[in-house]
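Asker: heads up, no residue letters with this:
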């Protein structure tokens, strides 16, 4: 059995300008044992936890974490022209702090965004990717558009 992340599968197929209709997706999925195209792929949902309360809690945490990543991505894109040292940036970094092992990656984002203000090039987007990489390494559900 192979588990696919639905968001990542949809995002990848849209990026490659391929159909996201199920027969087309199913035709492209290969058997993990023999490598041939399989027509008998079954789809089922894999929940985060056993009961609904824990599932809702996990989804809420995932949503808040990904919204903070969206804010930091916007800050990273505009770090060259706008001052990134704002309360919004601080709040997004504080939201992500419990999900990371250490705060060095978050501090690095803050420093790179501040150093890139007014410069021709900013390393803030690279620091944003480091944050995403650390979150994925720790097993958090990060939206496919950040990966």
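Answerer: Now that the structure is in, tell me what you want to look at. Predicted model only: the values in this text are computed from it and were never measured. Numbering: from 1, shown residues only.

Asker: only C-alpha atoms for contact and neighbour calcs from this point on.
Answerer: Fine.

Asker: Need the single longest helix in this structure, by residues.
Answerer: Secondary structure of the chain per DSSP state H: the longest helix is helix 52-78.

Asker: Would you mark the buried spots in it?
Answerer: Counting neighbours by 16 or more other Cα atoms under 10 Å, one finds that the buried residues in helix 52-78 are 58, 61-62, 65-70, 72-73, 75-78.

Asker: Show me which residues of the following helix or strand past it are buried.
Answerer: Going down the chain from helix 52-78, the next helix or strand is helix 87-96, by DSSP states H and E. For helix 87-96, the neighbour count (16+ other Cα under 10 Å) marks 89, 92, 93, 95, 96 as buried.

Asker: So which of the buried residues of helix 52-78 is the closest to residue 6?
Answerer: residue 62 (15.2 Å; Cα to Cα).

Asker: here comes the other one, which I'd like you to weigh against the first:
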């Protein structure tokens, strides 16, 4: 059996509210059920208790808990800032991407307009070539008539 006394059990009730501005955090309402807390460490030798560690001390629980809450609030605000920065980066990335999409769509529209114009010109060329063939045949027929008339 150990020579060290059993440490009393302490129950602490804490209510935490996280706000965006740590300067407006209201003071904590902490109720400590046992004010005399004993801190007992393991023995440093096989038959005794470390005299420095085995003493009764009154811990200032509200200060420790207040510090912890402030640290958590600070960490939460830092994390929020990191997430907001990441959100801004993503928004900028998406804006750049949207601008690139608009640019590519305009290039596509230009290419489509060029394709429509090329198709129209091909149609006109086909009509002109057909007319040329017809006129060539008509010219040949007229030359034959002319030759026949001159030979009479």
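Answerer: Ah, there it is. Since the structure is predicted, the reported quantities are computational estimates derived from the model, not experimental observations.

Asker: Fetch the TM-score of the aligned pair.
Answerer: Once superposed, the chains reach a TM-score of 0.23 (TM-score structural alignment, normalised by the length of the first structure), with 40 aligned residues with a Cα RMSD of 3.2 Å.

Asker: re the thing from before, quick one, the longest helix of the first structure and helix 87-96 angle?
Answerer: 140 degrees (axes from the mean of the first three to the mean of the last three Cα atoms, to 10 degrees).

Asker: For the second structure, which segments count as helices?
Answerer: 61-150.

Asker: on that earlier part again, what helices and strands are in contact with the longest helix of the first structure?
Answerer: Applying 3 or more Cα pairs under 8 Å, 6 or more residues apart in numbering; DSSP states H and E, we find helix 52-78 of the first structure packed against helix 87-96, helix 124-137.

Asker: who wins for proximity to residue 11 of the first structure among the ones you listed?
Answerer: Across these, residue 11 of the first structure has its closest neighbour in helix 124-137 (16.4 Å, Cα to Cα).

Asker: got the buried residues for that closest one?
Answerer: Going by neighbour count (16+ other Cα under 10 Å), the buried part of helix 124-137 of the first structure is 124, 125, 127, 128, 129, 130, 131, 132, 134, 135.

Asker: For these, which two are the farthest from each other?
Answerer: 124 and 135 (16.7 Å).

Asker: What's the local residue count around residue 73 of the second structure?
Answerer: 20 (other Cα atoms under 10 Å).

Asker: how far away is it from residue 13 of the second structure?
Answerer: Using Cα to Cα, to the nearest Å, residue 73 of the second structure is found at 18 Å from residue 13 of the second structure.

Asker: And for residue 88 of the second structure?
Answerer: 39 Å.

Asker: Have a look at those two and say which one is more surrounded.
Answerer: residue 88 (12 against 9).

Asker: quick one: which of the buried residues of helix 87-96 of the first structure is nearest to residue 114 of the first structure?
Answerer: Residue 114 of the first structure has its nearest neighbour among the buried residues of helix 87-96 of the first structure in residue 89, at 11.0 Å by Cα to Cα.

Asker: mind checking how far residue 106 of the first structure is from residue 125 of the first structure?
Answerer: From residue 106 of the first structure across to residue 125 of the first structure, the span is 12 Å (Cα to Cα).

Asker: er, residue 109 of the first structure actually
Answerer: For residue 109 of the first structure relative to residue 125 of the first structure (Cα to Cα), the value is 8 Å.

Asker: do the same with residue 26 of the first structure
Answerer: In terms of Cα to Cα, residue 26 of the first structure sits 35 Å off from residue 125 of the first structure.
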